[in-house]
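Chemist: Okay, here's the prediction I keep looking at, along with the sequence it came from:
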Amino acid sequence: MIQLVLASRNRKKIAEFETILKESLSKDIQILSLDDIGFHGEIEENGTTFEQNAFIKASVPASMGYIGIADDSGLTVDHLDGRPGVYSARYSGKGDAENNKKILREMEGVPEEKRTAHFVCAVSCVFPDKREPLSVLGICDGLLLTEQKGDGGFGYDPLFFFPSLGKTFAELTPEEKNAISHRGIAVREFSKQLQGIL
């Protein structure tokens, strides 16, 4: 069994990764978290792009002898010049509910045609043997609603509307979300690249 360490403590994110990777890879894998390998510190995400932050995080398990994988993902809103971007998780400084309230305040009065937004996910894989790292990017386009809808998912999912399905990410089943999401796109592409290496 191949062990991959996802540089995260977010159990929902870990579950999404594990589901998509197990569907995509023909190899028997186990996804471990930072806690599982005894890393309890904080990783400073000081990159200016999603790709840089994913690489920084994936480098931590690799430095401990594991294959490290990480994603950095977030919401970019065209009307807000790409904000919150790499600051998505800490945009308000107070968690998901406050982040959503802040976005709603900043987008108040903005017409639907100017509410375009994109979920972006960069996935990096860093190997302990110093092989060339892998890096992929997944993007999902949508619109921001004027109110939250749905109870599923996490983060900005209740505000992110996917027009072709007529639902927010928070209204989708995990299977529906994984099929179209930025993370699903990135992790499936990452799986293809990883399959040829492992």
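Modeler: Ah, there it is. Numbering: from 1, shown residues only.

Chemist: Every contact and neighbour count from this point should use C-alpha atoms.
Modeler: OK.

Chemist: secondary structure element for the spatially most central residue of the chain?
Modeler: By CA atoms, centre = their mean, the chain has its centre lying nearest to Ser73, at 3.8 Å. Per DSSP states H and E: Ser73 is located in strand 67-77.

Chemist: by contact count, what packs against that strand?
Modeler: In this structure, strand 67-77 packs against strand 2-6, helix 50-63, strand 116-126, with contacts taken as 3 or more CA pairs under 8 Å, 6 or more residues apart in numbering; DSSP states H and E.

Chemist: Now do the contacts for the residue nearest to the centre of the chain.
Modeler: Taking CA atoms under 8 Å, 6 or more residues apart in numbering, we find Ser73 in contact with Phe50, Val86, Ser88, Phe119, Val120, Cys121, Ala122, Arg183.

Chemist: Does the last one fall in a helix, a strand, or a coil region?
Modeler: Three-state assignment for Arg183 (DSSP: H, G, I helix; E, B strand; the rest coil): helix.

Chemist: mind checking how far it is from Ser191?
Modeler: Arg183 sits 12 Å away from Ser191, taking CA to CA, to the nearest Å as the criterion.

Chemist: More neighbours: which of these two?
Modeler: Of the pair Arg183 and Ser191, Arg183 is the one with more neighbours under other CA atoms under 10 Å, namely 29 against 19.

Chemist: another one to put next to it:
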Amino acid sequence: MRKIVIGSGNQHKIEEIKAFFSDLEFDFEGLDPELELPEVIEDGKSYQENALKKARQRAEELNEIVLADDSGLSVEYLDGAPGIYSARFGGADLNDQEKYLKVLELLKGQPEAKRKAAFISVIALVDPFRNIEITVKGKCEGIIAKEPAGENGFGYDPIFYLPEYDKTMAQISQEEKNKISHRGRALQKMKTRIKESYN
């Protein structure tokens, strides 16, 4: 079975991606934690540039097919921030909770009309053997809640309110999330492209 390495150290993300692609005839594996790989400097100006840079660098280092993503939260009132800096918003040392509490603080007192937001994900696949590069994008629109809720998910999920569910992203099941989340939508597109490219 052919292998595709998920170029991420985020265990939540790895499990989510592996579960999504479980019906494909590929062996999806996370990065080996024993490997001491150099950090990928995410200096791109867009999600696509960063996702491709991660996938290209890891594919070259490992000589494997690599899947990588870059995703983030874009808040309208904050002019699109945290955006591509979502993972290190407020400083690299902050944990997930500290990051989303910072967003809530910046939106304090703002009405729902000014709390519109979107999760955006770009996924890139780089195959060094067949010289294939694929990128796809997924987007999920919602509203920044006034307070966090839910135990599922990770990152900014507890403050991302989905009006159609009357729940935050952290309150819905993984199955529901895979259908409507930014990453779920991007993964669905990637699954189609992988089937087309490797049939």
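Modeler: Looks like it came in fine. This is a predicted model, so every value here is computed, not measured.

Chemist: which parts of stretch 113-126 of structure 1 are buried?
Modeler: Arg115, Thr116, Ala117, His118, Phe119, Val120, Cys121, Ala122, Val123, Ser124, Cys125, Val126 (16 or more other CA atoms under 10 Å).

Chemist: how much space is there between Asn178 of structure 1 and Ala54 of structure 1?
Modeler: 19 Å.

Chemist: let me fix that: His118 of structure 1
Modeler: 18 Å.

Chemist: What is the burial count for Leu37 of structure 2?
Modeler: Counted with other CA under 10 Å, the neighbours of Leu37 of structure 2 add up to 13.

Chemist: make that Glu112 of structure 1, sorry
Modeler: For Glu112 of structure 1, using other CA under 10 Å, the count is 11.

Chemist: ok, now which residue in structure 2 is the farthest from the centroid?
Modeler: The centre of structure 2 is farthest from one residue, Gly109, which by CA atoms, centre = their mean lies 28.4 Å away.

Chemist: Aligned to the residue nearest to the centre of structure 1, what sits in structure 2?
Modeler: The equivalent of Ser73 of structure 1 in structure 2 is Ser71 (alignment by TM-score structural alignment).

Chemist: And the helices in structure 1, which stretches?
Modeler: Ranges of helices in structure 1, per DSSP state H, are 11-24, 50-63, 96-106, 174-180, 182-195.

Chemist: His79 of structure 1 is nearest to which of those helices?
Modeler: Judged by CA to CA, the one of the helices of structure 1 that comes nearest to His79 of structure 1 is helix 96-106, at 9.4 Å.

Chemist: mind listing what's buried in that closest one?
Modeler: Quick answer for helix 96-106 of structure 1 (16+ other CA under 10 Å): Asp96, Asn99, Asn100, Lys101, Ile103, Leu104.

Chemist: cool, stretch 33-44 of structure 1 as well?
Modeler: Neighbour-count burial for stretch 33-44 of structure 1 [16+ other CA under 10 Å]: Ser33, Leu34.

Chemist: Can you get me the start-to-end distance on that stretch?
Modeler: Start-to-end, stretch 33-44 of structure 1 (CA to CA) is 17 Å.

Chemist: Need the residues that contact it.
Modeler: Outside stretch 33-44 of structure 1, the residues that reach it (CA under 8 Å, 6+ apart) are Val5, Leu6, Ala7, Ser8, Arg9, Ile14, Ile56, Lys57, Pro61.
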